[in-house]
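A.B. asks: the following comprises the amino acid sequence and a computationally predicted model.
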Amino acid sequence: MTTGIEQREFQTETRQILDLMIHSVYSNKDTFLRELVSNASDALDKLKLEAYRDKDLEADTSDLHIELDVDADTRTLTVRDNGIGMSRDEVIDLIGTLAKSGTAELRRKLREAKDAVASEELIGQFGIGFYSTFMVADKVTLLTRKAGEKHGTRWESSGDATYTIETVDDAPQGTSVTLHLKPEDVEDHLYDYASERKLREIVKRYSDFIAYPVRMQVERPAPETDDTSAEDQDAEPKTVVETETLNSMKALWARPRSEVTDDEYNEFYKHVSHSWDDPLEVIPMKAEGTFEYQALLFIPSHAPFDLFSREHRAGIHLYVKRVFIKDDCEELMPEYLRFVKGVVDAQDLSLNVSREILQQDRQIRAIRRRLTKKVLTTIKDMLSSEDEASRDKYRTVWSQFGRVLKEGLLSDFDNRDTLLEISSFPSTHSEDEQTTLAQYVERMKDGQEQIYYLTGESRQQLEASPHMEAFRARGLEVLLLTDPVDEMWVTSVPEFDGKPLQSIAKGEVDLDTDEEKKDAEAKREEQDKQFADVLGWLTSTLEDQVKQVRLSTRLTDSPACIVGDEFGMTPSLERMYRASGQEVPHFKRILELNPTHPLVEGLRAAHAERGDDPALAETAELLYGTALLAEGGELEDPAHFAKMLANRLARTI
């Protein structure tokens, strides 16, 4: 069965990315072959697993391998595997279109990349390795047949706006990708991909650890024999064709660390993560005893573009006795460590494991606990190290993955103390350096019992907040928490090192020392009497907006601020829940007034003289609105507020 050739157009996003790749200059084009070999290895893994699951699958798994076929005369290079293969629909979805999210961001970053190396790293980071073939080829032909299916698919493109696809009946099981190489640059012999020597070098460098043989047929001089005639001696030297395996196939995780080079670790990381950058940290593990496993984990040096995307996939590959079971094994690592990449090779699990069995398996849960503790301990060691290079690694980890790690404070109660120890936050102590909670506690002033914090959208907004005034005046350090996840974890973490966490925008704040309290008590009683009437009137006037109006001890310059109950929900958290589709009630908060501010004192005097004057009610609304804006809040009716303010300003001219 062979159908007619169908011509299709690439997605707009795919065309733009292909154009960027074809017309850009890259410093190291060799990595296209690593991507193809890595894809072939994945296809072999998947076939092996499917054969375990489906005993009736009509597929030959007796000699799984990857083959390189090069023709120097026609300048073609074919990378062939006998793995799982693809159906026609899968070819269209995976090759004909760029179905991943984030393509617009990729195009922007590719254009902004300062050099070729940066561009290459972005290609790997965004998971479009197949398209790198167009860096070296004028035309790419893909022939594939999915295991168990009768017909295959041929796909072909020259990297322009279109590709062709047809159904064929003469395709072997697996996938072959044939590159019609660009003309050789005689001035640049580094990129002669029709050269046996070059291909051998690339495979050895990038794919030596692949678990399947990477084979290539090579010509060798025929061995000489004793009965060679004189006529034969004058003829052209005879050659024989031999099949050679180019890679060692050694499982990197099974070798002692002392026997593995940094380059080997780096290339293995790129293989399992499909990244083009080197890892920040390598974590080898070996467990013996009741059950045995080996693991090789990597902490990346950069966060992937889809770290916070729903489509983001976990990064741990599960093997059992060197047999691939599944990639992206979510059961082996908690969600907040989803950036960690690597492999786990267990000895005692069933080869025919399903997702449900993995979730329930006691050994899997135990491995997960140990992997989690090892990763967190590694990060903690970076932080506590006296070596500046290690501390720089910690800073990189936190800058790239801090937001994700803080998610663990909400879900991982067993490791919460360690997570708190490795967490860093901006604070008023320094504009440049973040602080750990332990460092904050060391700097606490005598008599200070709480760790103070304030949440919001930006450091600039928080530093300008009226809530900060009394703390700034007394030189008290405040953590400035601006990540969305901060709004959630602070409500579930009661304390650190015996010190309660206290929002300076919630509850009542009492910063006076024992001596100051004696002097201030009488003054406050007098103020309460003086302001009792206006406070009651304001509470009634603003009853739709606030639950109470009271005098403040946290203000020094501003006339008013809005605070929540000690255990109430912040407006930002309310908005987050509503944005996610959850219905939450609106929580009224408290308006606090600065009794020493001229505006507040004037309002008290005016109310004592004029009572329920409508103009004073307008002043009350303006006072509340400005307090809401000062903390970065949103007015319910901005147009009404602007009209009141304009009218008031007009009367002052």
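C.D. replies: Great, that's in hand. Residues are numbered from 1 along each chain as shown.
A.B. asks: CA only for contacts and neighbour counts going forward, please
C.D. replies: OK.
A.B. asks: for stretch 564-579, measure first residue to last.
C.D. replies: 21 Å (Cα to Cα, to the nearest Å).
A.B. asks: show me what that stretch is in contact with.
C.D. replies: 456, 487-488, 491, 505-508, 583-584, 586-590, 633 (Cα atoms under 8 Å, 6 or more residues apart in numbering).
A.B. asks: which two of these have the greatest separation?
C.D. replies: Spatial extent of the contacts of stretch 564-579 (Cα to Cα) is set by the pair 508 and 583 at 28.2 Å.
A.B. asks: may I see the ChimeraX selection of the buried members of the contacts of stretch 564-579?
C.D. replies: Provided next is the ChimeraX selection string for whichever of those are buried by 16 or more other Cα atoms under 10 Å:
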select :456,487,488,505,506,507,508,588,589,590
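A.B. asks: so who does the residue positioned nearest the centre of the chain touch?
C.D. replies: Closest residue to the average C-alpha location of the chain: residue 307 at 2.5 Å, with Cα atoms, centre = their mean. Neighbour list for residue 307: 338, 339 [criterion: Cα under 8 Å, 6+ apart].
A.B. asks: that one: which element?
C.D. replies: Under the criterion DSSP states H and E, no helix or strand holds residue 307.
A.B. asks: and if you look at residue 63?
C.D. replies: Secondary structure (DSSP H and E) places residue 63 outside all helices and strands.
A.B. asks: same deal with residue 200?
C.D. replies: Assigned by DSSP H and E, residue 200 falls in helix 196-206.
A.B. asks: pretty sure residue 69 sits in a strand.
C.D. replies: Yes: the assignment for residue 69 by DSSP: H, G, I helix; E, B strand; the rest coil puts it in a strand.
A.B. asks: which residue comes closest to it once chain neighbours are left out?
C.D. replies: residue 78 (5.0 Å; Cα to Cα, 6 or more residues apart in numbering).
A.B. asks: what helices or strands is the helix or strand harbouring residue 124 leaning on?
C.D. replies: Following DSSP H and E, the helix or strand that holds residue 124 is helix 116-125. Here helix 116-125 is seen to pack against helix 103-112 when contacts are counted using 3 or more Cα pairs under 8 Å, 6 or more residues apart in numbering; DSSP states H and E.
A.B. asks: and the helix it packs on, what does it pack onto?
C.D. replies: helix 12-22, helix 116-125.
A.B. asks: end-to-end on stretch 288-295?
C.D. replies: Stretch 288-295 has its terminal residues 12 Å apart, counting by Cα to Cα.
A.B. asks: let's bring in a second one:
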Amino acid sequence: MRGIISKYSDHITVPIMMIKHSEDAKDIEYEAVNKANAFWAQDKNDLKQEDYDEFYKSMTYDFEPPLMQLHNRVEGNLNYTSLLYIPSKASFDMWEPKHKGGIKLYAKRVLIMENNEELMPLYLRFVKGVIDTADLSLNVSREILQGSKVVDTIRKASVSRILKALEKMAKNKPEDYAKFWQEFGMVIKEGAVEDVANKDKISKLLRFTTNKSENAIQTATLECYVKSMQKDQKAIYYITAETYESAKSSPHLEVFNKKGIEVLLLSDRVDEWMVSNFGEFDGIPFKSIAKGDLEDLDSKEEKENKEKVAKDFEKVIKDMQKILDKQVKSIKVSSRLSESPSCLIADENEMGGNMERIMKSLGQDIPDTKPILEINPKHPLVEKLKIKVDEDLVNVLFDQAILSEGGQLKDPAEFVKRMNKLIK
């Protein structure tokens, strides 16, 4: 009984008295079993950071102090007090499907629901705290909360307050924001797609690495990317891969590195889903450098030269197509490559190789599509094909393209045999 009272009524202003345990049955004494005060109801000007930290630890059982807290009291058409915390570390179960929210809902200081999912969107599931309102009845049910205008208003205001605080942190305390992004960056990326109403605010909070970054730490913003775009650049270029290292060394980047064009390197598992649904930023569309043509990058002279080279390789490509007919949709002369002999790309509206691998790992069925093989006409291995279209060499070029984008070979042993033949 004492535990139930302490859990649900610890913060109401009226003390709840129970008989104090005593060996002498004749001597009856009463004691208060609730604290009879609510920490969040106190004036924030009377509270120190140490007080906030201690309350956070007692509420969440977290040993680390929070990164920041937001303490607000709203009065008017709707009356409520909110005390929200952003943890300094992500919880171990943040990616669990059954992860529960961290907001406790109180009505007139009486706890009516724990881990409430209606008060905070899924992408802010790491936020902990309490919300106390006098505009909900004590017997409110979860079903009623789902259609409650009170809850909806509190939710919108709380989300807006959190996003503004994060934007302020990013601007005034970049070191703290870097810590926050390292822990919660991937879930914030979910919000860029899920929360359409706040998409612009969230997009300014996003951080990435690029081909111009010195390491894998995500610090580049979309605003900075747009400011550094080249004069005739028409898209925000990106590449997705399983790891930062794979993205950084991708052959698809070669022409961009050569021309000094910045490319977002996306290696978080959520990135593929996010960028495919994100659409555009500041009116500029996103474009995968591993899909479709890159004719926008070519000058008039480069286009004319590419057409000339393509004609020279027509017979080579025709013979290669016969060998790889079951594996590729088509073969083209590449304008992407400057060092590597070959690479694989997908059509503009088809699923890329990285997304296919993610879907397969999740046990999802994927459409049966073939990639496009691009070859570098200036590479020595490709130049050899003009003398003789060797079947082993053609297959090696295809297998190398698979490996370079992080794929797996169906028959690694056969690849080794072909390599050994070519080395002899």
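C.D. replies: Structure received. Values in this document were obtained by computation on a predicted structure and should not be read as measured data.
A.B. asks: find me the equivalent region of the helix holding residue 200 of the first structure in the second structure.
C.D. replies: Taking TM-score structural alignment as the measure, the second structure aligns no residues with helix 196-206 of the first structure.
A.B. asks: could you give the angle of the helix or strand that that helix is followed by to helix 196-206?
C.D. replies: Using DSSP H and E, the helix or strand that follows helix 196-206 of the first structure towards the C-terminus is strand 214-221. On the basis of axes from the mean of the first three to the mean of the last three Cα atoms, to 10 degrees, strand 214-221 of the first structure is oriented at 150 degrees to helix 196-206.
A.B. asks: beyond strand 214-221 of the first structure, next helix or strand please.
C.D. replies: Downstream of strand 214-221 of the first structure (by DSSP H and E), the next one is helix 230-234.
A.B. asks: list the contacts of the counterpart of residue 374 of the first structure in the second structure.
C.D. replies: Using TM-score structural alignment, the equivalent of residue 374 of the first structure in the second structure is residue 161. Contacts for residue 161 of the second structure (Cα under 8 Å, 6+ apart) come out as none.
A.B. asks: before we move on, the earlier item: narrow the contacts of stretch 564-579 of the first structure to those in strands?
C.D. replies: 589, 590 (DSSP state E).
A.B. asks: with respect to residue 342 of the first structure, which of the contacts of stretch 564-579 of the first structure is nearest?
C.D. replies: When those are compared against residue 342 of the first structure (criterion: Cα to Cα), the nearest one is residue 488, at 29.9 Å.
A.B. asks: alignment lookup: the closest one to the second structure.
C.D. replies: Match for residue 488 of the first structure (TM-score structural alignment): residue 273.
A.B. asks: ditto for residue 398 of the first structure
C.D. replies: Checking TM-score structural alignment: residue 398 of the first structure goes with residue 181.
A.B. asks: you'd agree that match is in a helix?
C.D. replies: Yes: secondary structure of residue 181 of the second structure (three-state DSSP): part of a helix.
A.B. asks: can you tell me the closest non-neighbouring residue to it?
C.D. replies: Per Cα to Cα, 6+ apart, closest to residue 181 of the second structure is residue 207, 7.7 Å.
A.B. asks: after alignment, which residue of the first structure pairs with the one you found?
C.D. replies: By TM-score structural alignment, residue 207 of the second structure lines up with residue 424.
A.B. asks: okay, now its match: neighbour count?
C.D. replies: 22 (other Cα atoms under 10 Å).
A.B. asks: touching, it and residue 435? I think so.
C.D. replies: Yes: using Cα atoms under 8 Å, residue 424 of the first structure is in contact with residue 435, at 5.1 Å.
A.B. asks: list residues touching both of these two?
C.D. replies: With Cα under 8 Å, 6+ apart, residue 424 of the first structure and residue 435 have no common neighbours.
A.B. asks: now stretch 332-341 of the second structure: buried residues?
C.D. replies: Neighbour-count burial for stretch 332-341 of the second structure [16+ other Cα under 10 Å]: 332, 333, 334, 335, 336, 337, 338, 340, 341.
A.B. asks: which residues sit in contact with the fourth one?
C.D. replies: This points to residue 335 of the second structure. Contacts of residue 335 of the second structure (Cα under 8 Å, 6+ apart): 255, 294, 298, 306, 376.
A.B. asks: where does it land in three-state SS?
C.D. replies: Secondary structure, three-state DSSP: residue 335 of the second structure is coil.
A.B. asks: alignment lookup: it to the first structure.
C.D. replies: So residue 335 of the second structure corresponds to residue 553, using TM-score structural alignment.
A.B. asks: from residue 382 of the first structure, how far out is its match?
C.D. replies: Residue 553 of the first structure is 41 Å from residue 382 of the first structure, by Cα to Cα.
A.B. asks: repeat for residue 496 of the first structure
C.D. replies: From residue 496 of the first structure to residue 382 of the first structure the distance is 21 Å (Cα to Cα).
A.B. asks: these two: which is more packed in?
C.D. replies: Set residue 496 of the first structure next to residue 382 and count neighbours by other Cα under 10 Å: residue 382 wins out with 22 against 16.
A.B. asks: what is the burial count for the nearest residue to residue 405 of the first structure once chain neighbours are set aside?
C.D. replies: Nearest residue to residue 405 of the first structure in three dimensions, chain neighbours excluded: residue 336, at 5.4 Å (Cα to Cα, 6+ apart). Counted by other Cα under 10 Å, the residues lying close to residue 336 of the first structure total 20.
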